[in-house]
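K.L.:
Show me the folded form of this:
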Amino acid sequence: MEEGTKTKRTVFVGGVGDDVDEVALMDAFSTFGDIIDVQLPTAPTNPSQQTNAKHRGFAFVTFGSPEDAQDAIDNMDLNELQGKVLKVNLARHTKAPIQGLGNRAVWESEEWLKENAKPLAESGGAKIAGRQKRPTDDEDEMEE
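P.N.:
A predicted model of the protein is given here:
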């Protein structure tokens, strides 16, 4: 199946309460059609703390057909689920991550830096040693 087709069948569900799990989402959205997948991304946890991993407050629900996904959007957007108002819309496809990066930010990749970063002198960045006066410095002094 083509990736573009899958995104038209997947809805983004924002505003998901802390006590909502995949089963609750499945129950709430299954009235609109066959559900293929429910994803409830978890928040990164601090390994030194012994707490249960909480989800990030949003989910993705993939339906069997684009029509079912649209029905879910039409009926569940701005509706409540366990006391929280949901924001439901078509999930947007994000660019595929750079291979081998995992959860690291793209600018942490040496390859990305070599291709996209300029030396500080070429980028127009601030000069640390002899700090140049910015146009806003005068405005700040006048306000004081």
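
K.L.:
can we go C-alpha only for contacts and neighbour counts from here?
P.N.:
Will do.

K.L.:
Just give the nearest non-adjacent residue to the most centrally placed residue in the chain, would you?
P.N.:
To find the centre residue of the chain, average its C-alpha atoms and take the closest one (CA atoms, centre = their mean): that gives F58, at 8.4 Å. Spatial nearest neighbour of F58, chain neighbours left out: G14 (4.4 Å); criterion: CA to CA, 6 or more residues apart in numbering.

K.L.:
Proceed likewise with the subsequent sequence, for comparison:
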Amino acid sequence: MEEGTKTKKTVFVGGIGDEVDEGVLYEAFSTFGDILEVQVPSAPMNPNQPNETNKHRGFGFVTFTSAGDAQDAIDNMDMNELRGRVLKVNLARPQKAPAVGAGNRAIWETEEWLRQNAKPLAQSGGLSHPRQSSL
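P.N.:
Next up is the predicted model:
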């Protein structure tokens, strides 16, 4: 087991069908132990289909009161079916905040780098164009 996984109590449940909601996940996973919370993140609204409701992103999270129960759920539910869909169940990984300069942005786009390194154009010796008069 990886270091720190003994305290992990939240499992990621991927591949859930459209009809699966928090109640269905709770029912399916409650056999493995006491559940603190079930979350099924909803999909962003599609402006082209404003009447569509109750859509989710195809995954959810189940948080157990004990890490052992979470591991039991993974061992028993990973690659099993729930309402005709094969689930992918594993320990949920917390979203990590990107390090400064990491991710999809160049380092010079981060606020911290700009505060430390950017100078006003007049002080930078950078490009400045005097206004050219029209001929």
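
K.L.:
Please tell me how far the residue nearest to F58 of the first structure sits from K84 of the first structure.
P.N.:
Between G14 of the first structure and K84 of the first structure the distance is 10 Å, computed by CA to CA, to the nearest Å.

K.L.:
Pick out whichever of these two has more residues nearby.
P.N.:
A direct count of neighbours by other CA atoms under 10 Å for G14 of the first structure and K84 places G14 higher, at 19 against 15.

K.L.:
Hmm, that one is touching R56, no?
P.N.:
No: at 9.4 Å, G14 of the first structure and R56 do not qualify as touching, with contact defined as CA atoms under 8 Å.

K.L.:
For the first structure, which segments are assigned as strands?
P.N.:
For the first structure, applying DSSP state E gives strands covering 10-14, 35-39, 58-63, 80-81, 84-85, 87-90.

K.L.:
and of the ones you listed, who's closest to E22 of the first structure?
P.N.:
Minimum separation from E22 of the first structure across the strands of the first structure (CA to CA) falls at strand 35-39, 6.2 Å.

K.L.:
how much does the helix ranked longest in the second structure stray from the first structure?
P.N.:
Of all the segments of type helix in the second structure, defined by DSSP state H, the longest one is helix 67-77. Helix 67-77 of the second structure, aligned to the first structure and superposed, deviates on average by 0.1 Å (mean CA distance after the TM-score superposition for the first structure).

K.L.:
Could you tell me the angle between that helix and strand 59-64?
P.N.:
With axes from the mean of the first three to the mean of the last three CA atoms, to 10 degrees as the basis, helix 67-77 of the second structure and strand 59-64 are set at 140 degrees to each other.

K.L.:
Enumerate residues external to helix 67-77 of the second structure that contact any of its residues.
P.N.:
With CA atoms under 8 Å, 6 or more residues apart in numbering as the test, helix 67-77 of the second structure has contacts from 5-11, 29, 32-34, 63-64, 87-91.

K.L.:
you'd agree L36 of the second structure is up against S30?
P.N.:
No: if you go by CA under 8 Å, L36 of the second structure and S30 don't touch, sitting 10.1 Å apart.

K.L.:
what about K8 of the second structure, neighbour count?
P.N.:
Quick note: K8 of the second structure (other CA under 10 Å) scores 19 neighbours.

K.L.:
er, F61 of the second structure actually
P.N.:
For F61 of the second structure, using other CA under 10 Å, the count is 22.
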